[in-house]
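Chemist: Sequence first, predicted model second:
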Amino acid sequence: MDYVDQAKRVFDIEIRALELVRDHLNDDFSNILRIVTECRGKVVVTGMGKMGHIARKIAATMASLGGPAFYLHPGEALHGDLGMVTNDDVVIALSYSGESEEITRVLANIKAIGATLIGISGNADSTLVKYSDYSQVFPNFEEACYLNLAPTSSTTAALVYGDALAVVASKVYGFTETKFALFHPAGSLGKKLLIKVQDVMAYGEDNAMIQQDVTLKSAIIEMGKKGLGIVTVVDNEANIIGVVTDGDLRRQLEKGVDVYGLTVDEIMTKTPVTVKHDCMAVEALQILKEKNISCAPVVDKQNKAVGTIRIQAILNKGIII
């Protein structure tokens, strides 16, 4: 037996099932989409067995794309979790046969609660479809299982149908990258769109800052205490006069200068690159990389020095470009 060919057979069967479902989509999908996007409560997705796993994933995808949704285990629903469902909710029930016992036993109660019921099934004459206010009936197709019994093509079709419903619904909601980031704060995109310079900069006692006219020795001490690789030189009103970096210090020491005699004004960079405190961290990272520097002073809206931003601090947050 050629196992690779057998594996390809599974792919082919399930792809064919998806094509059949895709070509079978009609106004039933549009009606279900309208009910979901006009829902005043939450979308509750339920299913048992393999379809239960699919239902859980569909609910998670809907929630992450702007549609409040959660998964309800039908077995737990029979023992009190139906209390999570209200008459403002839409319940999407998945059962390819439409006769899963745990599903059919909760249908009457869902109707009594007053929630709108959507049935997803492969059996137009099933109990699920008969109870449903709206339904999507899949066309006949072959399961990829050799016995044509184990849920394979049917679960794949339900999964992709749920993805289609969630994705198109997100379009209706006007879901944006910013909203996606709000729901995915730990993800790369979320960090890029939510984390600002002020969230990762060194400030207060952790920031390296000195007054103008102080000695080079004072700059060395301040830089050593704060460990930022840069000291911001300011006047009495926190306006930036310049910066002294560890590179500047190293070059001066190599020349054998008198660290007691020189002032920072004599060696500092007087027009340093600065970054706004409310700038996105990913934008600051781009600026620092383009200027080929590892850190820069941070200023507020009045251009007063308020901190220092370092490339490493941004990278430590998982933000990359």
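Modeler: Nice, I can see it.

Chemist: From here on, just use CA atoms for contacts and neighbour counts.
Modeler: Will do.

Chemist: quick one: the helices in the chain?
Modeler: Secondary structure of the chain (DSSP state H): helices at 3-24, 27-37, 50-64, 74-77, 101-113, 127-131, 153-173, 177-183, 188-194, 197-200, 216-226, 246-254, 281-291, 311-315.

Chemist: so which of those gets nearest G119?
Modeler: With Cα to Cα, the closest approach to G119 among these belongs to helix 127-131: 5.6 Å.

Chemist: Point out the other helices and strands that the closest one packs with.
Modeler: Secondary structure elements in contact with helix 127-131, counted by 3 or more Cα pairs under 8 Å, 6 or more residues apart in numbering; DSSP states H and E, are helix 101-113, strand 116-121.

Chemist: again, only this time at 10 Å
Modeler: For helix 127-131, the helices and strands in contact under the criterion 3 or more Cα pairs under 10 Å, 6 or more residues apart in numbering; DSSP states H and E are strand 90-94, helix 101-113, strand 116-121, strand 134-137.

Chemist: Name the residues of that helix that are buried.
Modeler: Of the residues in helix 127-131, those with enough neighbours to count as buried (16 or more other Cα atoms under 10 Å) are 127-129, 131.

Chemist: Same list, those residues, but as JSON lines with distance to I220 please.
Modeler: Supplementary listing: the buried residues of helix 127-131 in JSON lines, determined by distance: Cα to Cα, whole Å:
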{"residue": "T127", "distance to I220": "80"}
{"residue": "L128", "distance to I220": "76"}
{"residue": "V129", "distance to I220": "77"}
{"residue": "Y131", "distance to I220": "78"}
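
Chemist: From these, pick the one nearest A59.
Modeler: The shortest gap between A59 and any of those belongs to L128, at 19.1 Å (Cα to Cα).

Chemist: Could you verify my assumption that that closest one touches I110?
Modeler: No: using Cα atoms under 10 Å as the test, L128 is too far from I110 to be in contact (11.6 Å).

Chemist: Check the contact lists of the two and give me the overlap.
Modeler: Common neighbours of L128 and I110, using Cα atoms under 10 Å, 6 or more residues apart in numbering, are L117.

Chemist: hang on, the earlier thing: among the helices of the chain, which comes closest to T232?
Modeler: With respect to T232, and counting by Cα to Cα, the nearest of these is helix 216-226 at 9.2 Å.

Chemist: and the closest one, what other elements does it pack with?
Modeler: Other helices and strands packing on helix 216-226, by 3+ Cα pairs under 10 Å, 6+ apart, are strand 209-211, strand 230-234, strand 240-245, helix 246-254.

Chemist: what's the most buried one of these?
Modeler: For these, average neighbour numbers computed from mean count of other Cα atoms under 10 Å are highest in strand 230-234, which has a mean of 26.

Chemist: okay, now the one to match up with it:
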Amino acid sequence: MLTNVAALVYGGVAPFELGVLCEAFGIDRRDDGIPLIDFDVCGPDAGPVRSSVGFSINVEHGLERLATADLIGVPANHVGDTPIDQDTPEEVLVALRAAYRRGARIVSICSGAFVLGDAGLLDERECTTHWKHTADLARRFPRARVVPEVLYVDSGQIITSAGTAAGLDACLHIWRQEYGAAVAAAVARRMVVPPQRDGGQAQFISRPVADCEAETLGPLLEWILEHLHTELDVEGLAGRVAMSPRTFARRFRAETGATPYAWITSQRVRRAEELLERTDHPVEQIAGQVGFGNAAALRHHFTRVRGLSPQAYRRRFAVTA
């Protein structure tokens, strides 16, 4: 169970990415029923560390703090806008490798992935970073399996996230893994962000798109969430917003980063999580409530997405008697 987190910084740390880790794990939210995390910021030397935008941060702990952390967060560390040709301090690499060998999980935020690459922790592993740097990450670390555009990649012990806010999605993903959907949602509510975007959703990349006169699909997405128990297909959904199925599918992916089928399936799995945690309804009943139709379909999709069967998930995260 996650109880101890350390954020690793040195000269050039990006304040926003460090703030993501502080916001996700460093705030006492026990009044909302959220477990308290032992959280510290550490670096090669205790004392002031100059950030990438010029001000300094006082760091109280050295690298020895990493020895007790269940999770180590590595924010972007660079001067200017490019992390590509910068060298990571050797003592940082040694400490990260030691933490990895003892089983600590490590999450990078944005271009912090380059630090993990320098430590050799991305070799033969799927990973990502900010879309602006994915090609450079692949060139610099040819043994890494870089996945462009996604929000984050969970490769087990190593989690890499894309730019800025995608780090919040990765942190909420970790909360969900460790403490379940209800706690992750409570953390998200305190941060006033969506409970969690799936890692496979696309990063925003500025590129030409076809003109479309339709309004946002936001109202339709809300309607879908209220009708997950019903049969939902592209033709029917396209008709609700007066689009052809092809135009609708293209617009849906542009707004959500996923196909209608993938997005609806992920929402059904998420709703099933909530019901498994908070009710004692049989799995067959939950399958009908979320739109999977039968227990076999629920087990298939749930296990594929979460890596646990519904029954195993309930045993781990149920909050009912």
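Modeler: Good, I have the coordinates. For clarity, every value in this text was computed on a predicted model and none was experimentally measured.

Chemist: Fetch the TM-score of the aligned pair.
Modeler: Structural agreement between the overlaid chains, expressed as a TM-score with TM-score structural alignment, normalised by the length of structure 1, amounts to 0.30; 134 aligned residues with a Cα RMSD of 4.8 Å.

Chemist: could you redo the helices and strands packed on helix 216-226 of structure 1 as a markdown table and give each row distance to V44 of structure 1?
Modeler: Rendered in a markdown table, the data for those read as follows (distance: least, Cα to Cα, whole Å):
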| stretch | distance to V44 of structure 1 |
| --- | --- |
| strand 209-211 | 55 |
| strand 230-234 | 54 |
| strand 240-245 | 56 |
| helix 246-254 | 58 |
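
Chemist: Nearest to I92 of structure 1, out of those?
Modeler: Evaluated over these, closeness to I92 of structure 1 peaks at strand 230-234, with 58.1 Å, by Cα to Cα.

Chemist: What is the closest one packed up against?
Modeler: Short answer (3+ Cα pairs under 10 Å, 6+ apart): strand 230-234 of structure 1 packs on strand 209-211, helix 216-226, strand 240-245, helix 246-254, strand 295-299, strand 305-310.

Chemist: and T46 of structure 1, which of the ones you listed is closest to it?
Modeler: Within these, the stretch nearest T46 of structure 1 is strand 305-310; the backing value is 47.9 Å (Cα to Cα).

Chemist: Now do that closest one against strand 230-234: the angle between them, please.
Modeler: If you take axes from the mean of the first three to the mean of the last three Cα atoms, to 10 degrees, strand 305-310 of structure 1 sits at 160 degrees to strand 230-234.

Chemist: Which other helices and strands does strand 305-310 of structure 1 contact?
Modeler: The elements that strand 305-310 of structure 1 packs onto, with contact taken as 3+ Cα pairs under 10 Å, 6+ apart, are helix 197-200, strand 209-211, strand 230-234, strand 240-245, strand 275-276, helix 281-291, strand 295-299.

Chemist: Now with 7 Å, please.
Modeler: Using 3 or more Cα pairs under 7 Å, 6 or more residues apart in numbering; DSSP states H and E as the contact criterion, the neighbours of strand 305-310 of structure 1 among helices and strands are strand 295-299.

Chemist: Make a markdown table out of the helices and strands packed on strand 230-234 of structure 1 and add distance to H24 of structure 1.
Modeler: Conversion of those to a markdown table gives the following (distance: least, Cα to Cα, whole Å):
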| stretch | distance to H24 of structure 1 |
| --- | --- |
| strand 209-211 | 68 |
| helix 216-226 | 66 |
| strand 240-245 | 66 |
| helix 246-254 | 67 |
| strand 295-299 | 58 |
| strand 305-310 | 55 |
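
Chemist: in which helix or strand would I find L18 of structure 2?
Modeler: L18 of structure 2 belongs to helix 15-25 when assigned by DSSP states H and E.

Chemist: Would you mind listing the buried residues in that helix?
Modeler: Of the residues in helix 15-25 of structure 2, those buried under the neighbour-count criterion (16+ other Cα under 10 Å) are 15, 17-25.

Chemist: Stretch 250-269 of structure 2 too?
Modeler: Judged by neighbour count using 16+ other Cα under 10 Å, the buried positions of stretch 250-269 of structure 2 are 251-253, 256-260, 263-269.

Chemist: Please apply the same query to stretch 17-30 of structure 1.
Modeler: Within stretch 17-30 of structure 1, the residues that qualify as buried by neighbour count (16+ other Cα under 10 Å) are 17-18, 20-22, 29.

Chemist: Please produce CSV containing these, extended by distance to A158 of structure 1.
Modeler: Compiled in CSV, the buried residues of stretch 17-30 of structure 1 are given as follows (distance: Cα to Cα, whole Å):
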residue, distance to A158 of structure 1
A17, 10
L18, 9
L20, 12
V21, 9
R22, 11
F29, 13
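
Chemist: Tell me the one of the residues you listed nearest L193 of structure 1?
Modeler: When those are ranked by distance to L193 of structure 1 (Cα to Cα), F29 comes first, at 33.1 Å.

Chemist: picking that back up, go through the buried residues of helix 15-25 of structure 2 and name the one nearest I286 of structure 2.
Modeler: Proximity of the buried residues of helix 15-25 of structure 2 to I286 of structure 2, judged by Cα to Cα, is greatest for A24, which lies at 30.4 Å.

Chemist: Quick check: which element contains the nearest residue to the closest one once chain neighbours are set aside?
Modeler: Residue nearest to A24 of structure 2 in three dimensions, not counting chain neighbours: C171, with 6.4 Å by Cα to Cα, 6 or more residues apart in numbering. When elements are defined using DSSP H and E, C171 of structure 2 is found to belong to helix 166-179.

Chemist: thinking again about what came up before, can you check which of the helices and strands packed on helix 216-226 of structure 1 gets nearest to I54 of structure 1?
Modeler: Each of these was scored for nearness to I54 of structure 1 using Cα to Cα, and the closest is strand 230-234 (53.3 Å).
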